[in-house]
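Novice: quick check, what structure comes out for this input:
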Amino acid sequence: MKKILLVCAAGMSTSLLVNKMKDAAKEKGIELEIFALPVSECQRVANEVDIVLLGPQVRYQKPQVEEIIGGRVPVEVIDMRDYGMMNGKAVLEKAMNLLS
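Specialist: Down below sits the predicted model:
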């Protein structure tokens, strides 16, 4: 099963997006593990995830996250509009495209 990590500052709004993405995955019949963590906790799951998506509010930490991940998987920033609208379907679609 593929694992998608959303990286955020505190996790409140990102947790909402995680739920929207899970709903979108369920609709499409895709089995995924999707969860959110603050940047400070990325290290402990770095070897377990298949893709890392950063919330727009922590885009400046992309180099730090890329260093933690070590080029093993894609690290991308979530589109600000999709994040603001909590468009789980669009964010999931982008993640799936990056995974394939």
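
Novice: every contact and neighbour count from this point should use C-alpha atoms.
Specialist: OK.

Novice: hey, which helix is longest across this structure?
Specialist: helix 12-28 (DSSP state H).

Novice: show me what counts as buried in the helix or strand that that helix is followed by.
Specialist: Counting by DSSP states H and E, the next helix or strand C-terminal to helix 12-28 is strand 32-38. Buried residues in strand 32-38, counted by 16 or more other CA atoms under 10 Å: 34-38.

Novice: structure for this one too, so we can compare:
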Amino acid sequence: MSKINIILVCSAGMSTSMIVSNMKKVVAQKNMDVYIEAIPSTEAENYMETNDVDVLLLGPQVRYLENRLKESTKDTGIRVDVINPQHYGTLNGEKILQQALDLIKEK
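Specialist: Predicted coordinates for the structure are as follows:
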């Protein structure tokens, strides 16, 4: 499998940047070929147009974007989901990474 590109979408970014850091630690421990980045919700649609994205995970605070982003990605193969609020609140990078990987398996 080629590199997996996971993008987290947030509003402010502080918690999400910590989650990205925790996810990257898990990726390094498991020697996985995964790219993870957090972007503000205002840049999500433009970002997807110009970058390779496999999974778009939304922070619970921007869950209102879920339907719109699913609609705009329906023909692209990009998987969109909202991060489990409990995993988000505890900054559980391992569980959030697993959520993204499970979405890819569903393709």
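
Novice: hang on, the earlier thing: check which helices and strands the longest helix of structure 1 sits against.
Specialist: Here helix 12-28 of structure 1 touches strand 2-8, strand 32-38, helix 88-99, going by 3 or more CA pairs under 8 Å, 6 or more residues apart in numbering; DSSP states H and E.

Novice: now it: which residue numbers in structure 2?
Specialist: Mapped onto structure 2 using TM-score structural alignment, helix 12-28 of structure 1 covers residues 14-30.

Novice: now tell me what touches that stretch from outside.
Specialist: 8-10, 33-34, 36-38, 59, 88, 91-94, 96-97 (CA atoms under 8 Å, 6 or more residues apart in numbering).

Novice: which among these count as buried?
Specialist: For the contacts of stretch 14-30 of structure 2, buried by 16+ other CA under 10 Å: 8-10, 34, 36-38, 59, 88, 91-94, 96-97.

Novice: any idea how many residues pack against E67 of structure 1?
Specialist: 11 (other CA atoms under 10 Å).

Novice: residue in structure 2 matching it?
Specialist: E67 of structure 1 maps onto E71 in structure 2, by TM-score structural alignment.

Novice: and its match, which helix or strand is it part of?
Specialist: When elements are defined using DSSP H and E, E71 of structure 2 is found to belong to helix 66-73.

Novice: mean deviation, that helix versus structure 1?
Specialist: If you overlay the two and look at helix 66-73 of structure 2, the average distance to its match in structure 1 is 2.2 Å (mean CA distance after the TM-score superposition for structure 1).
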